[in-house]
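Engineer: A predicted structure for the sequence below; I have some questions about it.
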Amino acid sequence: MKILRQLALILFFLLAGEALRLVSGISIPGTVLGMVLLFLALMTKLIRLEQIELIAKFLLDHLAFLFVPAGVGLMSSWQVIGKSWLPILLIVLFSTILVVGVTGWTVQLMKRRGTR
């Protein structure tokens, strides 16, 4: 029952993100807005990490399975992707490097703020 409550809390933030996107007309996906709202709720201690810890661990442990449908979708569109593989490869490489850099910078910033 505890894990269902935690899942409901995560889904609430997903729904809140989608509602915010619809109401505001912003072009950011509702899932991203929901994650930002969840992050802000955790940072402001509106919710505690313990309130979502079990479901978060479960989802992270099974994350690979969530990518299977996307991989199958890519394989079914291989003819379209095959024509422009080089730009796609460059975009994936650049965005991966950018994400790793921004993540590292963010972790360093949060560590510095945490030691104050």
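Structural biologist: Received it, and whenever you're ready, just let me know what you need.
Engineer: going forward, measure contacts and count neighbours with C-alpha atoms only.
Structural biologist: Noted.
Engineer: count of residues packed around Ile30?
Structural biologist: Actually, residue 30 is Gly rather than Ile. 20 (other Cα atoms under 10 Å).
Engineer: in what helix or strand does the closest residue to it other than its chain neighbours lie?
Structural biologist: Closest residue in space to Gly30, ignoring its immediate chain neighbours: Glu18 at 4.0 Å, by Cα to Cα, 6 or more residues apart in numbering. Assigned by DSSP states H and E, Glu18 belongs to helix 2-24.
Engineer: how about the following helix or strand past that helix: buried residues?
Structural biologist: Following helix 2-24 in sequence order, the next helix or strand is helix 30-43 (DSSP H and E). Buried positions in helix 30-43, judged by neighbour count with 16 or more other Cα atoms under 10 Å: Gly30, Thr31, Leu33, Gly34, Met35, Leu37, Leu38.
Engineer: Comparison target, given below:
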Amino acid sequence: MVGALAIILLFQLAGEVISRAGHLPLPGPVLGMVGLVVALSVSTRLRELIRPTAQGVLQNLSLLFVPAGVGVVAHMPTLASHGVALGVALVVSTLLAIVVGAVTFTWVARLVGSRADD
């Protein structure tokens, strides 16, 4: 388990180094995750080594959200005073993301020549 976690963290570190060294707009953990996905798709041995640890982490993923919940409770007065503005911002940004995603999908579908019945 420790070896598999070390491999996962090494990919994250490599992504962080590449991101910072290359002054890339992508976060290092995202680059590390892309590298890990590529490595897992290429190597069956690596996939079998990491699988049990990854499944264990995924089964306990909800525990990683506890600090965020504590942060929300700790800043309850701020949320109470700015709650309406935050709510509006969340709704508007969500709707905007959905619209932009749909428009982008439609644009790419037309670009590659996909038909509606495909």
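Structural biologist: Structure's in. What do you need? This one's a predicted model, so the numbers in the text were calculated from it and none came from an experiment.
Engineer: Give me the contact list for the helix holding Glu18 of the first structure.
Structural biologist: The contact list for helix 2-24 of the first structure (Cα atoms under 8 Å, 6 or more residues apart in numbering) reads 27-35, 37-38, 51-55.
Engineer: And stretch 52-62 of the second structure, by the same measure?
Structural biologist: Contacts of stretch 52-62 of the second structure (Cα under 8 Å, 6+ apart): Met1, Ala4, Leu5.
Engineer: Quick check: the gap between Ala39 of the second structure and Leu5 of the second structure.
Structural biologist: 15 Å (Cα to Cα, to the nearest Å).
Engineer: er, Val66 of the second structure actually
Structural biologist: For Val66 of the second structure, the distance to Leu5 of the second structure - Cα to Cα - is 21 Å.
Engineer: between the two, who's got more neighbours?
Structural biologist: Taking other Cα under 10 Å, Val66 of the second structure and Leu5 do not tie; Leu5 has more neighbours (14 against 11).
Engineer: What's the match for that one in the first structure?
Structural biologist: Matched to the first structure by TM-score structural alignment, Leu5 of the second structure sits across from Leu7.
Engineer: Kindly report the same for Gly56 of the second structure.
Structural biologist: Aligned partner of Gly56 of the second structure by TM-score structural alignment: Phe58.
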